[in-house]
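Novice: Next comes the sequence, and after it the predicted model I'd like to discuss.
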Amino acid sequence: MKVSVTGFCQDTRRLGSGEMFVALKTGKRDGHDFLDAAKDRGASS
């Protein structure tokens, strides 16, 4: 499957349609907890 990515983002609040969500794990948060939110906002991957 070919996917077009228009950019990268690590914050689902700023994620644009077609961007790739980068889930980072830090001492305070785990970006993997926001995968569903990223999908709902139109992340391409």
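Specialist: Thanks, I have the structure now.
Novice: C-alpha from now on. contacts and neighbour counts both.
Specialist: Will do.
Novice: ok, the nearest residue to Cys9 once chain neighbours are set aside - how many residues close by?
Specialist: In this structure, Cys9 finds its nearest non-sequential neighbour in Phe21, 5.1 Å apart by Cα to Cα, 6 or more residues apart in numbering. Neighbour count of Phe21, defined by other Cα atoms under 10 Å: 27.
Novice: ok, Phe21 touching Phe8?
Specialist: Yes - counting by Cα atoms under 8 Å, Phe8 is a contact partner of Phe21 at 6.0 Å.
Novice: helix, strand or coil for Met20?
Specialist: Secondary structure, DSSP: H, G, I helix; E, B strand; the rest coil: Met20 is strand.
Novice: my guess is it contacts Lys39, does it?
Specialist: No - applying Cα under 8 Å, one finds Met20 not in contact with Lys39, separated by 9.8 Å.
Novice: try it against this one:
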Amino acid sequence: MHDLFGLALYPMMLRVTVPVSPVGIIVPVAATVALVTLIKWGGLS
């Protein structure tokens, strides 16, 4: 469950560093989806 908590914080940290704009929304979402996919395919879910 540590991974899920980290995945929830990671996009929020990106949102803080990226100016509020479409990119500030798309990048964290894309990063989260990519990380979740990697975890699922890695068999860690």
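Specialist: Thanks, I have the structure now. What you see is a predicted model; the values in this text were computed from it and never measured.
Novice: Tell me how the two chains score on TM-score.
Specialist: Once superposed, the chains reach a TM-score of 0.35 (TM-score structural alignment, normalised by the length of the first structure), with 28 aligned residues with a Cα RMSD of 2.8 Å.
Novice: With neighbour numbers in mind, choose between Met20 and Lys39 of the first structure.
Specialist: Neighbour totals were compared for Met20 of the first structure and Lys39, and Met20 leads with 22 against 16 (other Cα under 10 Å).
Novice: Quick check: buried residues in stretch 13-27 of the second structure?
Specialist: Buried residues in stretch 13-27 of the second structure, counted by 16 or more other Cα atoms under 10 Å: 14-15, 24-25.
Novice: Let me see the contact set for Val33 of the second structure.
Specialist: With contacts taken as Cα atoms under 8 Å, 6 or more residues apart in numbering, Val33 of the second structure has no neighbouring residues.
Novice: quick one: what helix or strand has it in it?
Specialist: helix 22-41 (DSSP states H and E).
Novice: Off-centre distance for that helix?
Specialist: On the basis of Cα atoms, centre = their mean, to the nearest Å, helix 22-41 of the second structure sits 5 Å off its chain's mean C-alpha point.
Novice: same deal with stretch 29-45 of the second structure?
Specialist: 9 Å.
Novice: List the buried residues of that stretch.
Specialist: Neighbour-count burial for stretch 29-45 of the second structure [16+ other Cα under 10 Å]: 29, 32, 36.
Novice: Just name the closest of the residues you listed to His2 of the second structure, please.
Specialist: Distance to His2 of the second structure across the buried residues of stretch 29-45 of the second structure (Cα to Cα) is lowest for Val36, with 12.8 Å.
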